[in-house]
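**Student:** sequence and predicted structure are below.
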Amino acid sequence: MAMYVQQLETFIRVAEEGSFGWAANTLFISTPAVVQQISLFEEHCGVTLFKRSNRGVQLTPTGQALYEDGKKIIALSNQALARAQQIEEDSKETLQIGTSPIFRARVLIDTMTMAREDGLPLKFEIPNLVAELSQMNNNFDLLGQKCDLLEAIYCDIAWQGQCQFYELFQTPLGVAVNHHHPLAGQTSVTIKDLAPYTITLSIPGVASQLDALRTDILREIPHATIHDAETIGQDTIALSEVQPYIFITQKIFQDNHPNLVTIPLETPYTLPYGLIYSNTPSQPVRDLLAYIDDHREALIKKWVS
């Protein structure tokens, strides 16, 4: 974007190249277009800027003066525009997006891209919180302090009252196993298929749907071996990577554990997936949530297909 007429830049380029044709090449336009721009510029200014000959063009004394001042005009114009844009950027509120291998930002990354393209007056930062977000447990002290939004499933029992939640969609349950596991080749599994194996499942009292699944497992497999996971992190995932454990997960988290095969589990239970944020959200958080609400279908399309 330029704050000066395009003909001035074309004039500068012709003066420096000494030829309409060479200037056209650097401007990626045709030679006749350059000739026309210069003719119109001379007519508009009421002066002759070039001496034309078969060997090219040469600045007239008038052209030389305009060339020297024109370069200053362009430089000052670019500096003024850069300062104005920086002031505009500095005036935007900043949102900090939390992300890690466990709390991976998926929809939020797409949201940031779309919001920038639409000119939403917000800046986004991604602080380094890999250590703090290495486990899926109570990370609420970070909200509103070190980050404003996290993307995760919502634990409706354990997290009740400790944060607010914006639901994007429901995500079905699945199981994750290593590539050598006997179930790895199946397109789906039932609860009874899990009978011979140790099942890694969140401890009771975390999410009502997982508690309901636990009840179904114990009803269909009375002597089921369940490994209760107090938190979900890379160490929990590693159990299934090196042992024939069954890890209860969701399809959307398969990028969290690429060394495991994620298989749909035939069960009616789903978990809410979306954004968690402070009980006292800032205005920028509310503004972004309103934007997401308006563009929700487009933002979640690739994740629910």
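**Tutor:** In hand now; what should we look at? Numbers count the residues shown, from 1 in each chain.
**Student:** going forward, measure contacts and count neighbours with C-alpha atoms only.
**Tutor:** Fine.
**Student:** got the contact list for L183?
**Tutor:** Listed by CA atoms under 8 Å, 6 or more residues apart in numbering, the contact partners of L183 are 177, 189.
**Student:** how much space between it and G21?
**Tutor:** Per CA to CA, to the nearest Å, L183 is found 69 Å from G21.
**Student:** who's in contact with the helix or strand harbouring T10?
**Tutor:** Element membership of T10 [criterion: DSSP states H and E] is helix 6-17. By CA under 8 Å, 6+ apart, the residues outside helix 6-17 that reach it are 20, 22-23, 27, 34, 37-38, 41, 57-59, 67, 70-71, 74.
**Student:** quick one: secondary structure of T267?
**Tutor:** Here T267 is recorded as coil under DSSP: H, G, I helix; E, B strand; the rest coil.
**Student:** how close does it sit to A238?
**Tutor:** 25 Å.
**Student:** what's the answer for T249, then?
**Tutor:** Using CA to CA, T249 is found at 13 Å from A238.
**Student:** quick one: end-to-end distance for stretch 50-70.
**Tutor:** 15 Å.
**Student:** structure two is appended below for comparative analysis:
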Amino acid sequence: MNSRNREYAMLGRSSDLIVGTFDSTTLKQSFSAIQLGAYHFGIAVRSDNPLAQLDEITYSDLAHRKVLMVSTGISEKNDLVRSEMLAAEPSIQPIDTSGRYDINTFNETVEENIAMISLTSWKRIHPNLVTVPLKTSVTVPYGLLSTKFPGKKTADFLHEFTKLVPTETQSHS
């Protein structure tokens, strides 16, 4: 399993299941997912940034600004938002992270007082950041992730889980 996300890399090793986001890029890395819902994108900014006062952020609100985001190829959904954003507002200056987000990414957003593509569900992920919904139709599915071949006990649990819990779609592989 070759994952750029250390939590996903633990699947099948120190954990059988995690709840997390996924897309086709994630699922190509030997994971399976049961979708439970979808998160909306937002823009995280320092609380004193003028964008923090908005109810919703449009791409034109980000004109001539630096926007921190994961580099292309890591997340299909982030790649879609990046393409949509730069097509709508070419003056946006993308700043790529070295991989998926970690505490250093959130601290950099605060220290540099720049915008960062985020998820609205992460609105309390850092005490100095405010996440404002981004006007886009792109969403990120989240759900229960396992390895493609999780072992009998985990497979049995997942089978029972899908019978008991309403899910967005039963399974992605």
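**Tutor:** Received it, and whenever you're ready, just let me know what you need. Computed from a prediction, not measured in an experiment: that's the story for all the values here.
**Student:** which residue lines up with K123 of structure 1 in structure 2?
**Tutor:** Mapped onto structure 2 by TM-score structural alignment, K123 of structure 1 lines up with nothing.
**Student:** which element follows the helix or strand hosting K123 of structure 1 toward the C-terminus?
**Tutor:** Assigning secondary structure by DSSP H and E places K123 of structure 1 in strand 122-125. Counting by DSSP H and E, the next helix or strand C-terminal to strand 122-125 of structure 1 is strand 135-136.
**Student:** now the strands for the stretch 51-200 of structure 1?
**Tutor:** Secondary structure of the stretch 51-200 of structure 1, counting by DSSP state E, counting those that start in this stretch: strands at 56-59, 93-96, 122-125, 135-136, 150-153, 164-178, 198-202.
**Student:** redo these as JSON lines? Include distance to S282 of structure 1 and mean neighbour count.
**Tutor:** As requested, these are exported to JSON lines (distance: least, CA to CA, whole Å; neighbours: other CA atoms under 10 Å):
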{"stretch": "strand 56-59", "distance to S282 of structure 1": "59", "mean neighbour count": "18"}
{"stretch": "strand 93-96", "distance to S282 of structure 1": "9", "mean neighbour count": "17"}
{"stretch": "strand 122-125", "distance to S282 of structure 1": "12", "mean neighbour count": "16"}
{"stretch": "strand 135-136", "distance to S282 of structure 1": "24", "mean neighbour count": "18"}
{"stretch": "strand 150-153", "distance to S282 of structure 1": "14", "mean neighbour count": "24"}
{"stretch": "strand 164-178", "distance to S282 of structure 1": "12", "mean neighbour count": "21"}
{"stretch": "strand 198-202", "distance to S282 of structure 1": "32", "mean neighbour count": "21"}
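**Student:** to D294 of structure 1, which of those strands lies closest?
**Tutor:** Smallest distance to D294 of structure 1 across the strands of the stretch 51-200 of structure 1 (CA to CA): 12.1 Å, for strand 164-178.
**Student:** contacting residues around T270 of structure 1?
**Tutor:** Taking CA under 8 Å, 6+ apart as the contact definition, T270 of structure 1 lies against 170-173, 209.
**Student:** now, among the residues you listed, which is nearest to I232 of structure 1?
**Tutor:** Ranked by distance to I232 of structure 1 (CA to CA), the contacts of T270 of structure 1 are led by L173 at 15.2 Å.
**Student:** which residues in structure 2 form helices?
**Tutor:** Secondary structure of structure 2 (DSSP state H): helices at 6-9, 24-27, 76-88, 103-112, 152-164.
**Student:** got the contact list for the second one?
**Tutor:** Around helix 24-27 of structure 2, the neighbours that count as contacts under CA under 8 Å, 6+ apart are 33, 73-76, 172-173.
**Student:** again, but for the third one
**Tutor:** Outside of helix 76-88 of structure 2, the residues that reach it under the criterion CA under 8 Å, 6+ apart are 23-25, 59-60, 69-73, 92, 136, 138-140.
**Student:** could you report the neighbour count for the aligned residue in structure 1 for A87 of structure 2?
**Tutor:** The pairwise alignment with structure 1 assigns A87 of structure 2 to R219, based on TM-score structural alignment. When neighbours are defined as other CA atoms under 10 Å, R219 of structure 1 has 12 of them.
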